[in-house]
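Got a predicted structure here, sequence first:
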Amino acid sequence: MKTNTIFNTLIRVSFIAVTVFFAACSSDDGIKFTPGQDGFFIVNEGGFGNGNASLSFYDKTSASVTNNLFESTTGKPLGDQAQSMTVYNDFGYIVVQNSAKIEVISTDDYSLVATISEGLPSPRYFLGINASKGYVSDWGADGSTGTIKVIDLTTNTVTKTISTGSGTNQLVLVGNHVFAANSGGWSNDNSVVVIDADTDEIIETITVGDNPSTLVVDEDNDVWTTGTGQTVYNTDWSVNTEESTPAFLAKIDHEDFEVTLKIDAPSVGMGPAGLKVDSNGSTLVFKYDGSIFSTDTETVSSTDDFTKIIETDFIYGLSIDASENHIILGISPDYTNPGSIKRYDITGSFIDEHTVGIGPNGIAY
């Protein structure tokens, strides 16, 4: 997953913080699976530059995974670096960043409906607005000129571009307002922009902290974000602590567009990252200091309120299956061999593990 932190790793030998979405189901027996109710898709990012992204599906009835769903159904490979997937109005929108496209599949039979490739140099996340319109965040050809592409869902074409910031990443919809996190991409940013989904115009730019990447909405419709901060290195590759900034967790009031809480990590490079929220909208789950932590949205005020709930190796993706309130971890020991998903209940109790594709980074249903 080419997040700002991975780019910082490649460019500045920084830490890795990742985010999410997952894939696919078997229809060999003619039975239609309902995403969420009967299972969830798993997105396997693949090794960057290798063109081996894939889609899997976890079937809740059989407690088993079907792999390589997209290729076996459509007869073509998914592409290079599957970043995310969103299910919206019975269609699955699979965003394949390094292949500069979105593959649209039917959730009825997993057949290919359309490929959107014009006007998407570096797409990241899809958000459905209404039956005829969707938004896609995009990093631009230079990896930092962030935009949101407006998609006509009736023709599956890009109709408009909204300039947003650097490395525009995750999107959430609250009422008719879209919040978009500018993660910095190849550069840096510190803002979340708010867009009127009726007019496609930016109505507010909120300064939150360096390189915000993930967004979730709580039970009160307020928006939470995590940012990776910025790690600055000296010429000898030691960390310049004076110029570096820590990762953070922040809360944005959805009506006033003001930051009402900001918690900085105690040291550079710790997290939090990969933010998710439980099905009740009251518990935040995120990666922090190499493990999975949670906290309550109503009472959190400092890192002392973070509770470690899962400790395991090679965590790459983090998601919540809201239909059962389960935590789904994507486990990726490397980027050449198959990874796995691990399922836990919301308290962190282990349920099971299944082999999937390379680099599992999230789920969709």
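Thanks, I have the structure now.

For the rest of this, base every contact and every neighbour count on C-alpha atoms.
Will do.

check contacts around residue 117.
Contact partners of residue 117, counting by C-alpha atoms under 8 Å, 6 or more residues apart in numbering, are 100, 101, 102.

ignore the last one, residue 357
Neighbour list for residue 357: 44, 46, 53, 54, 55, 56, 67, 68, 337, 338, 339, 340 [criterion: C-alpha under 8 Å, 6+ apart].

Residue 9 belongs to a helix?
Yes: for residue 9, which was evaluated using DSSP: H, G, I helix; E, B strand; the rest coil, the result is membership in a helix.

and it, how many neighbours?
15 (other C-alpha atoms under 10 Å).

Run through the helices of the stretch 51-200 of the chain in chain order.
Chain-ordered helices for the stretch 51-200 of the chain, with DSSP state H, counting those that start in this stretch as the definition, fall at 69-74.

one step back: just the closest of the contacts of residue 117 to residue 318, please.
Compare each of these with residue 318 using C-alpha to C-alpha and the shortest gap goes to residue 102, at 21.7 Å.

what's the closest non-adjacent residue to the closest one?
Closest residue in space to residue 102, ignoring its immediate chain neighbours: residue 95 at 4.5 Å, by C-alpha to C-alpha, 6 or more residues apart in numbering.

contacting residues around that neighbour?
Taking C-alpha under 8 Å, 6+ apart as the test, what residue 95 contacts is 82, 83, 84, 85, 101, 102, 103, 123, 124, 125, 126.

Any idea how many residues pack against the closest residue to the last one other than its chain neighbours?
Using C-alpha to C-alpha, 6+ apart and skipping the chain neighbours, the partner closest in space to residue 126 is residue 136 (4.5 Å). Burial of residue 136, expressed as a neighbour count using other C-alpha under 10 Å, amounts to 25.

what does stretch 188-207 rub up against?
Contacts of stretch 188-207 with the rest of the structure, by C-alpha under 8 Å, 6+ apart, involve 129, 144, 162, 164-167, 176-184, 208-212, 230, 257-259.

here's the one I want to compare it with:
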Amino acid sequence: MPDVPPVQHAVDGLFVVCNGNYLAGNGSLSYYTPSDNSVENNVFERANGMKLGDTAQSMSIDGETGWICVNGSNVVYAIDVNTYKVKGHVTDIASPRNALVVGDHKMYVTALYDNRIAIVDPATYSVTGHIEVPGMDAATGSTEQMVKVGDYVYVNCWSYQKEILKIDTRNDKVVDRIEVGIQPQSIAYDRNNNALWVLCDGGGYATNPIGYEAPSISRINLGTFKVESTIGLAQYSSVSHLRYYNGNLYWLENGVQRMSTNAAEAPAEAFIPTESYSLYALDINPANGDIYVGDAIDWQQAGAVTRYNSSGEKINSFSTGIIPAGFCWKFGK
């Protein structure tokens, strides 16, 4: 086995979760430091002597622990965010999508093709129970991203669904649900307006059993848990990765779109246009508004991330693993 260079310990920066190719087991984790424009690829394997797995999906951080959902390998890894070393793992969840620590001894994990959300004890890495989702069967069940506001967690039900769930973390029950557009792909919390913004992809194809319509963005008032407004997007457009920053919404749609939360209609042109057909990840640096866009390129070679300033001007690009699909920020104490 060839010598593997030692991994450099992390400083404040950005984790990039790379899917890898489905069934190839080549998902990976990269780490980028904006202050010196340095990137380290494959840090999980280099730190642990084993591959991350099949279809790495997402990452979240709680304290000094990073939680990485590896969808195709049916595992959630806990790593030390400073050394990338594995601290433990959860294995009793099929197709985990996102993990969110909601209390001192409790974490929720969403899943694809399941009508339940797993409840995990982060200290023991064990599944202690499930949150049943009403009206959803296991074959087409889908829970995706989570946002915690106070005692409640809000969840978008994406694949073959059209609902947002409201879960009370004190009793782990779905206490309300609201219908939005077809296939709510991503959600973003707007603290200034106590609102949850929802990006719906419209179903993606004409024969989708749940329906097919133009994509849309809806605003939910979290005080009333009612849809306050909906803005239609272009028919047949591919949309994903809704983000909120400083009074604006950002998402992928023929480049990067930006829209004020006070807007009455969708923007007429992209904020950051592109000729790429393979943009696959988006995030905003909450410290300075820099925009990060992941590009899968041809879905086979190493991907790339391009960084723009808040005015949409390119700063730099860097290479990652195959199919950069998600970002997770690490900040100092």
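Everything's here; your move. All values reported here derive from a predicted model rather than from experimental measurement.

what TM-score comes out when they're superposed?
Once the chains are laid over each other, their TM-score by TM-score structural alignment, normalised by the length of the second structure reads 0.90; 315 aligned residues with a C-alpha RMSD of 1.9 Å.

Select from the contacts of residue 357 of the first structure every entry located in strands.
Secondary structure from DSSP state E places 44, 54, 55, 56, 340 of the contacts of residue 357 of the first structure in strands.

Return the member of the residues you listed nearest to residue 287 of the first structure.
If you rank these by distance to residue 287 of the first structure using C-alpha to C-alpha, residue 340 comes first, at 17.5 Å.

so what's whatever residue of the second structure lines up with the closest one closest to, chain neighbours aside?
Residue mapping for residue 340 of the first structure onto the second structure gives residue 304, with TM-score structural alignment as the criterion. Excluding the flanking residues, the one nearest residue 304 of the second structure by C-alpha to C-alpha, 6+ apart is residue 319, at 4.4 Å.

before we move on, back to that, how close does the residue nearest to residue 102 of the first structure sit to residue 45 of the first structure?
10 Å (C-alpha to C-alpha, to the nearest Å).

give me the number of residues near the match of residue 340 of the first structure?
Other residues near residue 304 of the second structure number 19, with proximity taken as other C-alpha under 10 Å.

Isn't it up against residue 292?
No: in this structure, residue 304 of the second structure is not within contact of residue 292 by C-alpha atoms under 8 Å, at 10.2 Å.

Which residues are in contact with residue 315 of the first structure?
Contacts of residue 315 of the first structure by C-alpha under 8 Å, 6+ apart are 291, 329, 330, 331, 332.

do the same with residue 309 of the second structure
The contact partners of residue 309 of the second structure, taken as C-alpha under 8 Å, 6+ apart, are 289, 290, 291, 315.

Produce a PyMOL select command limited to the buried residues of the residues you listed.
Buried members of the contacts of residue 309 of the second structure can be picked out in PyMOL with the line below, counting by 16 or more other C-alpha atoms under 10 Å:
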select buried, resi 290+291
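
Max pairwise distance over the contacts of residue 309 of the second structure: which two?
Spatial extent of the contacts of residue 309 of the second structure (C-alpha to C-alpha) is set by the pair 289 and 315 at 12.5 Å.

Give me the common contacts of residue 95 and residue 45 of the first structure.
Between them, residue 95 of the first structure and residue 45 share these contacting residues under C-alpha under 8 Å, 6+ apart: 82, 83.

how near is the nearest residue to residue 136 of the second structure once chain neighbours are set aside to residue 142 of the second structure?
The spatially closest residue to residue 136 of the second structure, leaving aside those adjacent along the chain, is residue 115, at 5.5 Å (C-alpha to C-alpha, 6+ apart). With the distance defined as C-alpha to C-alpha, residue 115 of the second structure ends up 7 Å from residue 142 of the second structure.

cool, residue 182 of the second structure as well?
In this structure, residue 182 of the second structure and residue 142 of the second structure are separated by 13 Å, where distance is defined by C-alpha to C-alpha.

cool, and residue 195 of the second structure?
From residue 195 of the second structure over to residue 142 of the second structure the distance is 23 Å, taken as C-alpha to C-alpha.

Which of these two has more residues huddled nearby?
For residue 195 of the second structure versus residue 142, neighbours defined as other C-alpha under 10 Å are more numerous around residue 142 (25 against 21).

ok, that one - contacts?
With C-alpha under 8 Å, 6+ apart, residue 142 of the second structure has these contacts: 110, 111, 112, 113, 114, 115, 157, 158, 159, 160, 161.

Show me what it lines up with in the first structure.
For residue 142 of the second structure, the equivalent position in the first structure is taken to be residue 167, counting by TM-score structural alignment.

So what does residue 105 of the second structure match up with in the first structure?
Superposed on the first structure with TM-score structural alignment, residue 105 of the second structure falls opposite residue 132.

Just the buried positions in stretch 322-333 of the second structure, please.
322, 323, 324, 325, 326, 327, 328, 329, 330.

now stretch 328-345 of the first structure
By neighbour count, with 16+ other C-alpha under 10 Å as the criterion, the buried positions of stretch 328-345 of the first structure are 328-333, 335, 338-344.

same check, this time on stretch 305-317 of the first structure
Along stretch 305-317 of the first structure, these residues count as buried under the neighbour rule (16+ other C-alpha under 10 Å): 306, 308, 309, 310, 315, 316, 317.

Quick one: the residues in the first structure that stretch 115-125 of the second structure pairs up with.
Using TM-score structural alignment, the match for stretch 115-125 of the second structure in the first structure runs over residues 146-156.

List only those of the contacts of stretch 188-207 of the first structure flagged as buried.
With neighbours counted by 16+ other C-alpha under 10 Å, the contacts of stretch 188-207 of the first structure contain buried members at 129, 144, 162, 164-167, 177-184, 208-212, 230, 257, 259.

one step back: what two of the contacts of residue 315 of the first structure have the greatest distance between them?
Distance extremes for the contacts of residue 315 of the first structure: the farthest pair is 291 and 332 at 14.3 Å, using C-alpha to C-alpha.
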